[in-house]
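In: sequence and predicted model, in that order:
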Amino acid sequence: MPDDHHAATPNWPKPDVRIVQLAGPELDSLACGDLAGANATSPVPLTAYLAGPDRRGLWRMRSGQVAADPDAAAWVTGIIWDRRQLLAVGTAGYHGPPDASGMVEIGYAVDPVYRRRGYARAALESLLARATREPRVRTVRVTISPDNTASSRLASQYGFVEVGEQWDDEDGLEIIYETPADQERTGA
């Protein structure tokens, strides 16, 4: 999980976001860093950050998932879309559809230009709201680097509790946090 987990500052209103899902062609283009190709079919205008080298591994992974299971496109990482500014500010979504036990794992990242404006919190709230509405989802998981205290604090505000740890080949050691999908949340 990324480092933008702060509430909107006094100068910024609470963001109004939605997660815009992408289809195979956009995922394929972004995986190659082809912003023009992705924008040719994307439902929203995409930015250079989304096609940048730091995001390509994510898009390669999601492109492969959607190629293997087209129904996964409705679940995997999409675009954090600011409805007021009409602007793509980052990525958010699930790592895939609910597994056999009803667990989904969430993740998100905000373009550094738009951090500290409440977008990460808004994306998290959007993902949790969808998980609550989905009858197949029973547990929501997030994995966080042990040194990312801001992310851990945000997760705890939404009922996530530490349940273990894991080693991720790309991200290293991660603490695993989970919360029931139907939990009432305050986001305090």
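Out: In hand now; what should we look at? Only a predicted model underlies this, so the values are computations on that prediction, with no experimental measurement involved.
In: going by C-alpha atoms from here, please, whenever you check contacts or count neighbours.
Out: Will do.
In: quick one: neighbours of Glu178, just the number.
Out: The number of residues packed around Glu178, counting by other C-alpha atoms under 10 Å, is 22.
In: the one residue sitting closest to the centre of the chain sits in which helix or strand?
Out: Centroid-nearest residue in the chain, with C-alpha atoms, centre = their mean: Ala92, separated by 2.1 Å. Secondary-structure element containing Ala92, defined by DSSP states H and E: strand 87-94.
In: list the helices and strands that strand packs on?
Out: helix 48-51, strand 78-82, strand 103-110, helix 119-133 (3 or more C-alpha pairs under 8 Å, 6 or more residues apart in numbering; DSSP states H and E).
In: just to revisit the earlier point, check contacts around the residue nearest to the residue nearest to the centre of the chain when sequence neighbours are not counted.
Out: Spatial nearest neighbour of Ala92, excluding adjacent residues (C-alpha to C-alpha, 6 or more residues apart in numbering): Tyr108 at 4.0 Å. For Tyr108, the contact set (C-alpha atoms under 8 Å, 6 or more residues apart in numbering) comprises Met1, Pro2, Thr77, Gly90, Thr91, Ala92, Gly93, Ala120, Ala123, Leu124.
In: put this next to the first one:
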Amino acid sequence: MIETERLRLQPLTREQAEQVVAGERAGQAWSAGYPREDDQDVARMALAHPAAEPPFGPLQIVARDSGLVVGGIGFFGPPDADGVVELGYGVAPEAEGRGYATEALRGLLRYAFSTGRVRRAIADTAHGNVGSQRVMEKAGMRQTRSDDRLRYYETTAPAA
């Protein structure tokens, strides 16, 4: 588990992934807009291809003050041979604008680089997703290129 000032980033368990896919809200500590369709897609992928190393798989973003899951964040697998990880994230609509995505991304990156196994983190977003672009920039990522569909961002491990 990764903790930040206001958030806990906790691994998505198999049971939780099944509940997210099914949309089983009863008894869940989920904010009103969670899970989003993207969260359900991530849960389906997690069920089909369980992460060998849970910290490098999907995580739930939990607001510490309420205990509610407000989004998801995580890596698409462990670092490759070059120390590169790809990541993604999203928060429920009612959690947007509170800085949760930025705080979660900073915490995730700090964790990744602290392992000593990650040298570079990459992500992408649609041209029109200005909110996501701002989140990545605030978390220290920089745009490296773009194509007709996406903008690509990355950051590297801080110098020791």
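Out: Yep, that arrived. Only a predicted model underlies this, so the values are computations on that prediction, with no experimental measurement involved.
In: among the contacts of Tyr108 of the first structure, which one sits closest to Tyr114 of the first structure?
Out: The shortest approach to Tyr114 of the first structure among those belongs to Gly90, at 8.3 Å (C-alpha to C-alpha).
In: hmm, back to that, pull out the buried residues from the contacts of Tyr108 of the first structure.
Out: Those of those that meet the buried threshold are Met1, Thr77, Gly90, Thr91, Ala92, Gly93, Ala120, Ala123, Leu124, by 16 or more other C-alpha atoms under 10 Å.
In: which of those sit farthest apart?
Out: Greatest spatial distance among those (C-alpha to C-alpha): Thr77 and Ala120, at 13.8 Å.
In: which residues of the first structure fall in strands?
Out: 17-20, 78-82, 87-94, 103-110, 139-144, 161-168, 172-180 (DSSP state E).
In: give me the mean deviation of the shortest one from the second structure.
Out: Its aligned residues in the second structure lie a mean 0.9 Å from strand 17-20 of the first structure after superposition (mean C-alpha distance after the TM-score superposition for the first structure).
In: got it, and the fifth one?
Out: Averaged over the aligned pairs, strand 139-144 of the first structure sits 0.9 Å from the second structure after superposition, using mean C-alpha distance after the TM-score superposition for the first structure.
In: tilt between that strand and strand 172-180?
Out: With axes from the mean of the first three to the mean of the last three C-alpha atoms, to 10 degrees applied, the angle from strand 139-144 of the first structure to strand 172-180 works out at 150 degrees.
In: so strand 139-144 of the first structure corresponds to what in the second structure?
Out: Mapping strand 139-144 of the first structure onto the second structure (TM-score structural alignment) gives residues 120-125.
In: quick one: Glu165 of the first structure and Ile175 touch, right?
Out: Yes. The pair Glu165 of the first structure and Ile175 passes the contact test of C-alpha atoms under 8 Å, sitting 4.3 Å apart.
In: higher neighbour count, those two?
Out: Using other C-alpha under 10 Å, the more surrounded residue of Glu165 of the first structure and Ile175 is Ile175, with 19 against 15.
In: how about Tyr49 of the first structure, nearest residue that isn't a chain neighbour?
Out: Closest residue to Tyr49 of the first structure in three dimensions, ignoring its sequence neighbours and counting by C-alpha to C-alpha, 6+ apart: Asp111, at 6.4 Å.
In: next: Arg6 of the second structure.
Out: Nearest residue to Arg6 of the second structure, sequence neighbours excluded (C-alpha to C-alpha, 6+ apart): Arg64, at 5.5 Å.
In: just checking, what residue in the first structure corresponds to that neighbour?
Out: By TM-score structural alignment, Arg64 of the second structure lines up with Arg83 in the first structure.
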